[in-house]
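In: Sharing a sequence plus its predicted fold:
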Amino acid sequence: MSEDVRNVQAALDAVAEHWQPHRLTSVNDYDVKVVKLLGEFVWHTHPDTDELFMVISGTLTIQLRDRDVVLGPNDVFVVPRGVEHCPRADAEVHALLFEPQGTVNTGDAGGDRTAAVRELG
């Protein structure tokens, strides 16, 4: 990356669409992504990796088949590899995702909500 310091809020301000992750930076083989979420996503799994969600603002519900996990600002939750989940945001949520480079947002589900990771500015 060309910059040493990245501002999370400035990065989120640059994101226009929901469910479209943008790479903020990388740590070793992991990407740190900013994303805006609104509505319900798709049920999916990531068979080969865990996925970490950190909420910056709003309330995010991670629906699991056996329970719902509700995250507020500054909360972190790791969805273990292979666990089916469906994120839902009843109002706009700003979040960070931590996952291996190349991880697809829709996991094994594919479909029209699959997004390529975008670079910020």
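Out: Noted; the coordinates are in hand. What you see is a predicted model; the values in this text were computed from it and never measured.
In: When you work out contacts or count neighbours from here on, use the C-alpha atoms and nothing else.
Out: Noted.
In: Quick check: the gap between the most centrally placed residue in the chain and residue 78.
Out: With distances taken as CA atoms, centre = their mean, residue 97 lies nearest the centre of the chain, 4.0 Å away. Going from residue 97 to residue 78 by CA to CA, to the nearest Å gives 10 Å.
In: Touching both of these two, which residues are there?
Out: Common neighbours of residue 97 and residue 78 (criterion: CA atoms under 8 Å, 6 or more residues apart in numbering): 51-53.
In: this is the other structure I want to compare:
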Amino acid sequence: MNLPVSPAASAAALSEHWSPRVIAELDDSYIKVAKVLGSLAWHSHDAEDELFFILKGRLRIEMEDGAVELEEGQAYVVPRGARHNPVAEQECLIMLIEKKATLHTGTTMTAKTRSITEQLGDSMLS
């Protein structure tokens, strides 16, 4: 049986920035949480949309045609193929909903890139 999970508490408990953790599965998608600060990397997901939901703080998602500013309680879907760069001026807690095939930073590899194995490592999935 699945147990209830608190996305905000799960994100707050993370010790590393930009290192998402899977907390649940929904059909062919993962529900992930992350603690973020600073800039991630310009990247895109060619075949998948990506939902950002702000649990605490503020997040700016820079895109080639402008930026979207998100506050606590707001959500935004980055459309597949859109180059974007998430930026948090102060520490921010986020929840993500992504297809299981979605690569953390698309085909862009940086020191912050995490594999799905790393994202599942501390997961709450049973």
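Out: Sure, I can see it. In this text the structure is predicted, and so the values were computed from the model without any measurement.
In: For the residue nearest to the centre of structure 1, list the residues it contacts.
Out: By CA under 8 Å, 6+ apart, residue 97 of structure 1 lies in contact with 31-35, 51-54.
In: Quick check on the residues you listed: which are buried?
Out: 31-35, 51, 53-54 (16 or more other CA atoms under 10 Å).
In: any chance you could map the helices in structure 1?
Out: 8-13 (DSSP state H).
In: burial of residue 2 of structure 1, as a residue count?
Out: The local packing of residue 2 of structure 1 (other CA atoms under 10 Å) involves 4 other residues.
In: Next up, the contacts around it.
Out: By CA under 8 Å, 6+ apart, no residues touch residue 2 of structure 1.
In: May I see the buried residues of the longest strand seen in structure 2?
Out: The single longest strand within structure 2, with elements called by DSSP state E, is strand 84-99. Neighbour-count burial for strand 84-99 of structure 2 flags 84-88, 92-99 (criterion: 16+ other CA under 10 Å).
In: cool, stretch 9-22 of structure 1 as well?
Out: Quick answer for stretch 9-22 of structure 1 (16+ other CA under 10 Å): 11-12, 15, 19-22.
In: Would you mind pulling the contact partners of that stretch?
Out: Under the contact criterion CA under 8 Å, 6+ apart, stretch 9-22 of structure 1 has outside partners 24, 33-38, 41, 94, 105, 113, 115-121.
In: any residues touching stretch 98-114 of structure 1, and which ones?
Out: 19, 21, 29-33, 42-47, 49-53, 115-116.
In: switch the cut-off to 6 Å
Out: Residues from elsewhere that reach stretch 98-114 of structure 1, judged by CA atoms under 6 Å, 6 or more residues apart in numbering: 29-32, 44-46, 51-52.
In: chain center to that stretch: distance?
Out: 10 Å (CA atoms, centre = their mean, to the nearest Å).
In: Provide the aligned range in structure 2 for that stretch.
Out: The alignment of stretch 98-114 of structure 1 onto structure 2 (TM-score structural alignment) covers residues 97-113.
In: Straight-line length of the matching stretch, end to end?
Out: First-to-last residue span, stretch 97-113 of structure 2, CA to CA: 17 Å.
In: Next: stretch 74-82 of structure 1.
Out: 25 Å.
In: same question, stretch 58-76 of structure 2
Out: End-to-end distance of stretch 58-76 of structure 2: 12 Å, with CA to CA as the criterion.
In: how about that stretch: buried residues?
Out: Buried, per 16+ other CA under 10 Å, within stretch 58-76 of structure 2: 58-63, 70, 75.
In: same thing with stretch 100-117 of structure 1?
Out: 100, 103-107, 117.
In: This completes my enquiry, with thanks.
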